[in-house]
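Asks: sequence first, then the predicted structure, then my questions.
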Amino acid sequence: MTISIETIATSEAPAAIGPYSQAVRAGQMLWTSGQIPLTADGRLVEGGIEEQTHQVFRNLQAILKEAGASWKDVVKVTVFLKDMDQFAVVNEIYASYFGDHKPARSTVEAARLPKDVLIEIELTAILHN
């Protein structure tokens, strides 16, 4: 059995800043790279955890859309936080994007994230196309 592997890229999310892809599709599965709060043109979002979290979700939404997926196709999310004391704020924003859909999730406090951001999120989704 051969599974095709496809790189997913969109100009609606920041370009990869290293030797990786925004996302990879293998068969019906999609894995995103960790998204940090960069705008599509590569600028770091100003502001605190709320602004940064919304930007990360905008980036993930753009990648999902490019792959032909939506939030309801997400099966696993990993959230990396600089400060676990910000979990409640992030959780509320997270719920606003997923609604009634509740994928599996892990949340980890990280000593340091790329570009010293406050949050990074990666996800896995099942594609139906």
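Replies: Ah, there it is.
Asks: going by C-alpha atoms from here, please, whenever you check contacts or count neighbours.
Replies: Noted.
Asks: residue 77: neighbouring residues, count only.
Replies: 19 (other Cα atoms under 10 Å).
Asks: pretty sure it sits in a strand.
Replies: Yes - counting by DSSP: H, G, I helix; E, B strand; the rest coil, residue 77 falls inside a strand.
Asks: separation between it and residue 58?
Replies: Look at residue 77 and residue 58: by Cα to Cα, to the nearest Å, they are 15 Å apart.
Asks: look through this protein and tell me its longest helix.
Replies: helix 49-66 (DSSP state H).
Asks: and the contacts of it?
Replies: Residues from elsewhere that reach helix 49-66 (Cα atoms under 8 Å, 6 or more residues apart in numbering): 8-10, 12-14, 22-23, 32, 35-40, 45-46, 70-71, 86, 89-90, 93, 97, 117-121.
Asks: quick one: which of those residues sit in helices?
Replies: 89-90, 93, 97.
Asks: give me the buried entries from those.
Replies: Among the ones in helices among the contacts of helix 49-66, those classed as buried by 16 or more other Cα atoms under 10 Å are residue 90.
Asks: would you format the ones in helices among the contacts of helix 49-66 as a markdown table with distance to residue 128 included?
Replies: A markdown table is the format used below for the ones in helices among the contacts of helix 49-66 (distance: Cα to Cα, whole Å):
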| residue | distance to residue 128 |
| --- | --- |
| 89 | 32 |
| 90 | 29 |
| 93 | 26 |
| 97 | 20 |
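Asks: for the ones in helices among the contacts of helix 49-66, which one is nearest residue 105?
Replies: residue 90 (12.8 Å; Cα to Cα).
Asks: try it against this one:
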Amino acid sequence: MKRQLVNPGPTQALYDALHFSQATRVGDMIWVSGQVGIDPITMKPAVGMEAQARLAFDNVRTVLEAAGASLDDIAELTTYHTDLRGDMPVFGRVKDAFLTERYPSWTAVGVPQLALPEVLVEIRVVAVVGSGSRADSGRRDRSPAR
């Protein structure tokens, strides 16, 4: 299997300047680099947790689609927060608007700072192309019965 670099549209400039891809795909696996609430065109951070989280999830969706996947294919979600406890209720509502069923595993980490002082949250995901099939979405808990 070959490694495919994924850098949609205007993100190519980040690859050229900072030497990292927005995502890497190997087979059906996709590792998405941390996405933040910065507009990819203007390079300006959104104001507030809700706006940044929405923009960061929009950026995740754009990268996944460029790699041939969707938000439904996310298997693992890792989020980094500069105010983990204070922003979690707002972030949780935004997350649930983007990831509406078949929730992935999720780790939330509090950090003292991110790439820019205005950035409040960073979202990193691992996805498996085609794994988000809704065929078995009726049963959310797939653990064995006891």
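Replies: It's in. These numbers were taken from a predicted model, which means no experiment stands behind them.
Asks: quick one: TM-score?
Replies: Taking TM-score structural alignment, normalised by the length of the first structure as the basis, the two superposed chains have a TM-score of 0.90; 126 aligned residues with a Cα RMSD of 1.6 Å.
Asks: ok, now which ones touch residue 3 of the second structure?
Replies: Counting by Cα under 8 Å, 6+ apart, residue 3 of the second structure touches 24-27.
Asks: again, but for residue 121 of the second structure
Replies: 36-37, 49, 52-53, 79-82, 114.
Asks: so what corresponds to it in the first structure?
Replies: When the first structure is aligned by TM-score structural alignment, residue 121 of the second structure is paired with residue 119.
Asks: could you measure from its match over to residue 49 of the first structure?
Replies: 7 Å.
Asks: how about residue 89 of the first structure?
Replies: Plainly put, residue 89 of the first structure is 8 Å away from residue 49 of the first structure if you go by Cα to Cα.
Asks: any idea how far residue 66 of the second structure is from residue 98 of the second structure?
Replies: Residue 98 of the second structure sits 17 Å away from residue 66 of the second structure, going by Cα to Cα.
Asks: what does residue 87 of the second structure give?
Replies: According to Cα to Cα, residue 87 of the second structure stands 29 Å off from residue 66 of the second structure.
Asks: returning to what we had before: distance between the longest helix of the first structure and the chain's centre?
Replies: 6 Å (Cα atoms, centre = their mean, to the nearest Å).
Asks: mean shift of it relative to the second structure?
Replies: Comparison of helix 49-66 of the first structure with the second structure after fitting gives an average deviation of 0.6 Å (mean Cα distance after the TM-score superposition for the first structure).
Asks: greatest separation within the contacts of residue 3 of the second structure: which pair is it?
Replies: Farthest pair in the contacts of residue 3 of the second structure, by Cα to Cα: 24 and 27, 9.9 Å.
Asks: between those two, which one's more packed in?
Replies: Ranked by neighbour count (other Cα under 10 Å), residue 24 of the second structure and residue 27 place residue 24 first, with 20 against 12.
Asks: for that one, which non-adjacent residue is spatially closest?
Replies: Of all residues not flanking residue 24 of the second structure in the chain, residue 5 sits nearest, at 4.8 Å (Cα to Cα, 6 or more residues apart in numbering).
Asks: what about the aligned partner of the one you found in the first structure, neighbour count?
Replies: Using TM-score structural alignment to pair residues, one finds that residue 5 of the second structure aligns to residue 7 in the first structure. Look at residue 7 of the first structure: counted by other Cα under 10 Å, it has 14 neighbours.
Asks: from the ones in helices among the contacts of helix 49-66 of the first structure, which is closest to residue 106 of the first structure?
Replies: Distance to residue 106 of the first structure across those (Cα to Cα) is lowest for residue 90, with 12.8 Å.
Asks: for residue 83 of the second structure, see how far away the aligned partner of the closest one in the second structure is.
Replies: Aligned counterpart of residue 90 of the first structure in the second structure: residue 91 (TM-score structural alignment). According to Cα to Cα, residue 91 of the second structure stands 11 Å off from residue 83 of the second structure.
Asks: next one: residue 119 of the second structure
Replies: To residue 83 of the second structure, residue 119 of the second structure is 11 Å away according to Cα to Cα.
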